[in-house]
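In: Give me a model of this one.
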Amino acid sequence: MPDLDALPLRERKKIQTGLRIFRTAIRLFTERDFDQVSVAEIAAAAEVSKMTVFNYFPSKEDLVMGPMEQHLDEPARVVRERAPGTSAVVALREHFTAALERFDPASGLNDDGTVLDVVRLIHRTPALALRATHGYDRVASSLLAAELLAQDPAHDELTARVATAQLLSARVALITGNHRRMLAGERAADALPAALDEARRAFALLEHGLGDYCAAVAAPASDGAGAA
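Out: Presented below is the predicted three-dimensional model:
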């Protein structure tokens, strides 16, 4: 979020109104469940008109998902803006670990009450869970795949698709693990060392490959004992 004090008054009031609507909606959804709260009720509780709510959040689902979906283009943007000579894996690793260190909600490592209420709402509301999955599976995936393909001198579409699947799946696995920690009651600051270690291990797997991971162990040869 930008420094509000550095913004013009009109812009500052606009951001503050959006935050008030968002926090009011999350509070009501948490108290009564997503499907039991109308946009009109949110508008009344936030002391704005129903039209004002829709000006900030085009749909009821956007009241929950909107802030999260602002991050869907991040992987593609990180790849596009990385320093010369930096691989996509390293750029995304550094971006993700930096997000962990500042407790960015997008990393999953944030114990703010409102953030956790949003996570719980998504988990227990099928429409929101489906939209969250769709966002990664369709929007983030298509953006990152297109960026990787554009950056690849060989223009290898298969490699771009496979790399996208691996990179986004690793991020989802890390974020999901961090959500699990937060929902179990851990403090973000206490969980940071383990979250950083897991992120570095996950991106190392992407960088160096799985190799012979989980190779089947050969069964011991029979010596024929007990044979008739």
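In: CA only for contacts and neighbour counts going forward, please
Out: OK.
In: could you pull out the helices for this protein?
Out: For the chain, applying DSSP state H gives helices covering 9-32, 39-46, 50-56, 62-69, 74-81, 88-101, 113-124, 126-134, 141-151, 157-183, 188-208.
In: If you count neighbours, what's buried in the longest one?
Out: The one in question is helix 157-183. 160-161, 163-164, 167-168, 170-172, 174-175, 177-179, 181-182 (16 or more other C-alpha atoms under 10 Å).
In: Next, the second sequence, to be compared with the first:
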Amino acid sequence: MSGRGLRELKKQRTFDAISTIAIGMFLAHGYDRVSVNDIAAAAEISKPTLFRYFPSKEDLVLHRIADHAGEPARVVAGRPGGQPAVDALHRHFRDGLARRDPVTGLNDDPDVLAYHDLVFATPSLAARVHDYQARDEESLAEALTADAPDPLTARLAAAQILAVQRVLARENWRRLSAGESAEALHPDAAAAADRAFHQLRTGLRLR
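Out: Just a heads-up that it's a prediction; the model follows:
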């Protein structure tokens, strides 16, 4: 491995170690009760060094979610030629359920569930997640522009698609939090995803 490769590996290990320490402290004591100074001390680094890896306190937690930023748009951009965008996103969501991707809500690892509760029970973190979602909506709308008759239709489609994914994920989290296992829930979660994406394709049927 080259010197640059070794430096990058060391940097990634330090990044991961700081984040692991921070999230562990937040889960144990509460997000608002742990300071950046506390985390730097626990990680045995200076505060300026910590900020070189994580620009803000929120980033110590939310980089796991930020890693998925723009993913829906990338799925649409990378789909096989001729495949409808909704079909590509449907398959991607179903694949995520199968591999227990936390983004789909179908992951019952205790640490993952605790992380989810931490994020959405902390107003500043939940607000940042909302910002990520808004940017995902913008990038997905841009990716859908070529498939839509006009930009407004692309924006409406992006909003509906991402809303469906959020509702599906929240329902999965709700049921796991109530005590169901991911393994037992998977068939229902997959069927719910199929119904939801079918509704996207065919439109609302409400009385």
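In: Fetch the TM-score of the aligned pair.
Out: Superposed pair, TM-score by TM-score structural alignment, normalised by the length of structure 2: 0.90. Supporting alignment: 203 aligned residues with a C-alpha RMSD of 1.7 Å.
In: Tabulate the helices of structure 1 (TSV), appending distance to Ala215 of structure 1.
Out: What follows is the helices of structure 1, written out as TSV (distance: least, C-alpha to C-alpha, whole Å):
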stretch	distance to Ala215 of structure 1
helix 9-32	46
helix 39-46	54
helix 50-56	52
helix 62-69	38
helix 74-81	31
helix 88-101	25
helix 113-124	35
helix 126-134	31
helix 141-151	30
helix 157-183	20
helix 188-208	16
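In: contacting residues for Val103 of structure 2?
Out: 96, 169 (C-alpha atoms under 8 Å, 6 or more residues apart in numbering).
In: That one pairs with which position in structure 1?
Out: Aligned by TM-score structural alignment, Val103 of structure 2 pairs with Ala106 of structure 1.
In: And for Ala184 of structure 2?
Out: Aligned counterpart of Ala184 of structure 2 in structure 1: Asp190 (TM-score structural alignment).
In: burial count for that match?
Out: 9 (other C-alpha atoms under 10 Å).
In: same thing with Ile26 of structure 1?
Out: Going by other C-alpha under 10 Å, the residues that sit close to Ile26 of structure 1 add up to 21.
In: Please list all residues in contact with the counterpart of it in structure 2.
Out: Aligning on TM-score structural alignment places Ile26 of structure 1 opposite Ile23 in structure 2. Neighbouring residues of Ile23 of structure 2 by C-alpha under 8 Å, 6+ apart: 60-61, 115.
In: Could you do Thr30 of structure 1 as well?
Out: Shown in contact with Thr30 of structure 1 (C-alpha under 8 Å, 6+ apart): 117, 121.
In: ok, now how distant is it from Thr52 of structure 1?
Out: Thr30 of structure 1 sits 22 Å away from Thr52 of structure 1, taking C-alpha to C-alpha, to the nearest Å as the criterion.
In: can you check Leu168 of structure 1 too?
Out: Distance of Leu168 of structure 1 to Thr52 of structure 1, given as C-alpha to C-alpha: 35 Å.
In: Leu130 of structure 1 too?
Out: Distance from Leu130 of structure 1 to Thr52 of structure 1, by C-alpha to C-alpha: 26 Å.
In: Which one's more surrounded, these two?
Out: The neighbour comparison of Leu130 of structure 1 against Thr52 (other C-alpha under 10 Å) goes to Thr52, with 15 against 12.
In: And that one, what's its match in structure 2?
Out: Under the alignment (TM-score structural alignment), Thr52 of structure 1 pairs with Thr49 in structure 2.
In: Kindly report the same for Arg77 of structure 1.
Out: Arg77 of structure 1 maps onto Arg74 in structure 2, by TM-score structural alignment.
In: count of residues packed around its match?
Out: Neighbourhood size, Arg74 of structure 2 [other C-alpha under 10 Å]: 14.
In: and the gap between it and Leu204 of structure 2?
Out: Counting by C-alpha to C-alpha - Arg74 of structure 2 and Leu204 of structure 2 are separated by 26 Å.
In: Same question for Ala146 of structure 2.
Out: For Ala146 of structure 2, the distance to Leu204 of structure 2 - C-alpha to C-alpha - is 23 Å.
In: So which residue is smack in the middle of structure 1?
Out: Compute the mean C-alpha point of structure 1, and by C-alpha atoms, centre = their mean the closest residue is Ala106, 4.7 Å away.
In: Need the counterpart of Arg13 of structure 2 in structure 1.
Out: For Arg13 of structure 2, the aligned position in structure 1 is Gln16, judged by TM-score structural alignment.
In: Could you find the counterpart of Arg93 of structure 1 in structure 2?
Out: So, by TM-score structural alignment, Arg93 of structure 1 is matched to His90.
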